[in-house]
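Peer 1: Sequence plus predicted model, see below.
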Amino acid sequence: MTAPYASKPADSRGRRHPEALSTFRSPWQRDRDRIIHSSAFRRLKHKTQVFVEHEGDYYRTRLTHTIEVAQVARTIAGALDLNTDLAEAVALSHDLGHPPFGHTGEDALATLMAPYGGFDHNAQALRIVTQLERHYADFDGLNLTWETLEGIAKHNGPVVGTSPTDGPGTGALPYALAEVNNQWDLELHTNASAEAQVAAVADDVAYNHHDLHDGLRAGLFTEDDLAELPVIGPAFARVDHLYPGLDPMRRRHEALRRVFGTMVEDVIAVAQNRLAGLKPSSAQEIRDMDGPIIRFSKPLYQNIKAVKTFLFHRMYRAPSVVAERARVTAVLDALFPLFLDQPAEMPPQWRAAATEAADQTARARIVLDYVAGMTDRFAIAEYHRIFGTPD
């Protein structure tokens, strides 16, 4: 039994291309399954989450991150009597639009695409699930429900802007998002459903937790460096009190799982209090509120900001990571203009589409779809094939 403010399968706005209902799956279970079986989801296995000093099997990829986000989203949604299937579907799809090389790749493609409408990974995820996945006989894309598309577009909050050509700082609407929204109004000015908000917070919980794990494993900082950080330092102190002399790897895991639990419990407690006070009676009331209802408490949010600041300087901008960012940026900076000028270097289906494009902008967007869909290893292999060994 879900709460009155939970999204209800019977109230779904359906799919852009009507389909008969499944006899044994709800609309959002069906969305979840289509996402898991998509080509874009499989490619996440070989896409970067965060660059670390040494590659290894223990570091998170974009796929393992996505699975962790989905687990957190189901937990929080279940505790709040929300629709766990919709929360999971949004969580599983939230990073489908990420290009190779993580946020470094996104930054590089945003610069390269600046003359052609820009690049945004959330908008690209919508393009993937509405156009680029081409497996079904009756439609392009996955034909997901309106609620899942809304969650992909707005899980981080309302999207402002009316045109992809607005100037910098004016809330320009990414062209890929504008295309989908023009076809099916996602009500971008409102909040997303509570379930999509859960997916967004679950993303924060997951990466704040696992980036600490990965940074420690990479040797970018030590447990002693974390001792003065809020939430984290006390978690290690608590473990030391309970388990003096514990094996270092077990100590690390025990402390960081407590950090993880603190974040999840805080989100649930804040949401329960706000929901009890506001008493929304429908999913639409959640959308129409002034701000998100699923969020961290103010004290924990400030503590997490301190952790993020630490990670920014000690991990995301560590010298080894910065050097790797420069290397992979050079890969995309070389591949994108080459494919734009020489479509023959792309596979046949992409070559044909780029050659037949109406103008340079249309061609650039086709090249973007091809390059953004690459895995890290394939992008590097293509660079080797065309240019030889990178510096």
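Peer 2: Thanks, I have it.

Peer 1: alpha carbons only for contacts and neighbour counts from here, please
Peer 2: Fine.

Peer 1: Distance of the closest residue to V270 other than its chain neighbours relative to A206?
Peer 2: The shortest distance from V270 to any residue other than its chain neighbours is 6.1 Å, reached at S297 (CA to CA, 6 or more residues apart in numbering). For S297, the distance to A206 equals 17 Å [CA to CA, to the nearest Å].

Peer 1: quick one: which of these two has more around it?
Peer 2: Using other CA atoms under 10 Å as the criterion, S297 and A206 rank with A206 on top: 22 against 16.

Peer 1: tell me the contacts of the more buried one?
Peer 2: 65, 68-69, 72, 260 (CA atoms under 8 Å, 6 or more residues apart in numbering).

Peer 1: hmm, try it at 10 Å
Peer 2: Residues in contact with A206 (CA atoms under 10 Å, 6 or more residues apart in numbering) are 65-73, 260, 263-264.

Peer 1: just R217 next, same as before
Peer 2: 52-54, 56, 58-59, 211, 249 are the contacts of R217 under CA under 10 Å, 6+ apart.

Peer 1: and here's the other structure:
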Amino acid sequence: MAEIPVNRDAALQRGTSLAGADASGYAIGFGGGERAPYAVHPADSRGRLFPEPPSATRTPFQRDRDRIVHSAAFRRLKHKTQVFLAHDESDHYRTRLTHTIEVSQIARAFARAFRLDEDLTEAVALVHDFGHTPFGHAGERALDAKMRGFGGFDHNAQALRVVTALEQRYAEFDGLNLAWETLEGLVKHNGPLAGPHATCPEVPRPVLDFDRLYPLDLDRFASLEAQAAAISDDIAYNTHDMDDALRAGMIEVDDLRGLALAGDILREVEGLYPNLERSRLIHEVMRRHITRMVEDVIATTLANIAELRPGHADAVRGAGQTMVAFSPAMRAMEAETKRFLFARVYRTDRLMEMSRKAEAIVADLFNRYVAEPREMRNEWSEAMDLAAPEKRARRVADYLAGMTDSYAIAEHRRLFDATPDLR
């Protein structure tokens, strides 16, 4: 591959994307070129829990991406809440599905910039929200409270259950039988779950159960592909939750002026386009918001790669740190944005009241299904009368977690005299 020298510092000063520069400051180009040595290479995959013959036309990670997109769990994301309820006042707000697609787009850009395996990166991005309940984090809180005596409920662990057990479409196995690297990315995209670098106080029980069957190296970092998907999630929801809140009238454009990142971008756009109408102004700010964060991650990650010089994907896993990262300055601005969104959007009276009502719906349904499992539809109620309490609770949690917002509301209306109005 031809290498063209590029000045990284000058590129940053111009605001030019560094997506085409490698760690040594040489252009690597675009167009699906050769993978970097530290990328995950399909030929080196650790395989699948249930061995399958290789495809004549697709890599293991292309097959995983395709299985994820064609799954029922992926389709259900269309009617699951991101922040604003999917059936709320406008169809313009993000759902879990549109958020997932946006995360995937950003992640694939990182994969192209760092010469990673684009299909694996995309697969991890597309599957990362499979375990989310109806009504977003409100539903997760309600289920976790109900499952406290039975191993709890965690949406990442639930995503693992979806792709290893609950999707039942294939003749020879339950789940999607994804490659080891895709499962690793799903479970550890936010960092190790065990050991000195653990990112959570306790490994969720469903993850431990599966790890005993098919070890995922829970004490090690995930691949750069998974790390790229994880930081893309942060970039997408920070920006798009702000965008949705502006369009919902929960915050105003002037509220952004006090933020280091969004405020600077707002002043830049106003200087370039005085008197721009509100909707265009918001879009110009939001698209630049993504761009600045993406370019910061690219520059920072290239510097990390240059410093650590991982020679292969396993060296990334043993690096002892996350390599796809924000710079310290951007990390501070991103944290400020999160604090702003919690104070002005997520914890507002409006959303908190809707969350309380949503939690009540999920709690009511859980209690009814545990007491009367035959109220669950289709095969879900089979053999439930004899199930041990923990197995019964987990099966009910699986059933509830798979529901869309609209189906959960419809079920509550079927089973109860009064259902909270979430609008």
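Peer 2: Sure thing, it's come through. Note that the structure is a prediction, hence the values are computed from the model and not measured.

Peer 1: and which of the contacts of R217 of structure 1 is nearest to E106 of structure 1?
Peer 2: V52 (17.2 Å; CA to CA).

Peer 1: mind listing what that closest one touches?
Peer 2: Contacts of V52 of structure 1 (CA under 10 Å, 6+ apart): 59, 211, 214-220, 315-316, 318, 320-322, 324.

Peer 1: picking that back up, please pull up the equivalent of the residue nearest to V270 of structure 1 in structure 2.
Peer 2: Residue pairing (TM-score structural alignment): S297 of structure 1 is matched to S327 of structure 2.

Peer 1: Hmm, that match is touching R292, no?
Peer 2: No - using CA atoms under 10 Å, S327 of structure 2 is not in contact with R292; the gap is 11.5 Å.

Peer 1: what residues are shared contacts of the two?
Peer 2: Residues touching both S327 of structure 2 and R292 (CA under 10 Å, 6+ apart) are I298.

Peer 1: Centre-most residue in structure 1?
Peer 2: Nearest residue to the geometric centre of structure 1 (CA atoms, centre = their mean): D95, 3.2 Å.

Peer 1: so what corresponds to that residue in structure 2?
Peer 2: Aligned partner of D95 of structure 1 by TM-score structural alignment: D129.

Peer 1: what's the spacing between the spatially closest residue to that match that is not a sequence neighbour and F74 of structure 2?
Peer 2: Residue nearest to D129 of structure 2 in three dimensions, not counting chain neighbours: A159, with 6.8 Å by CA to CA, 6+ apart. Between A159 of structure 2 and F74 of structure 2 the distance is 11 Å, computed by CA to CA.

Peer 1: right, and the helix or strand after the lengthiest helix in structure 2?
Peer 2: Across structure 2, the longest stretch assigned as helix under DSSP state H is helix 278-308. Where DSSP states H and E defines the elements, the next helix or strand beyond helix 278-308 of structure 2 is helix 313-317.

Peer 1: what's the matching range in structure 1 for that following helix?
Peer 2: With TM-score structural alignment as the criterion, helix 313-317 of structure 2 aligns to 283-287.

Peer 1: Which positions in the helix or strand where A228 of structure 2 lies come out as buried?
Peer 2: Using DSSP H and E, A228 of structure 2 maps to helix 224-247. In terms of neighbour count (16 or more other CA atoms under 10 Å), helix 224-247 of structure 2 has its buried residues at 224-233, 235-247.

Peer 1: Which stretch of structure 1 lines up against it?
Peer 2: The aligned range for helix 224-247 of structure 2 is 194-217, by TM-score structural alignment.

Peer 1: hmm, back to that, give the contact list for the match of S297 of structure 1.
Peer 2: Contacts of S327 of structure 2 (CA under 10 Å, 6+ apart): 293, 296-301, 303, 333.

Peer 1: roughly how far apart are it and T239 of structure 2?
Peer 2: Separation of S327 of structure 2 from T239 of structure 2 (CA to CA) stands at 18 Å.
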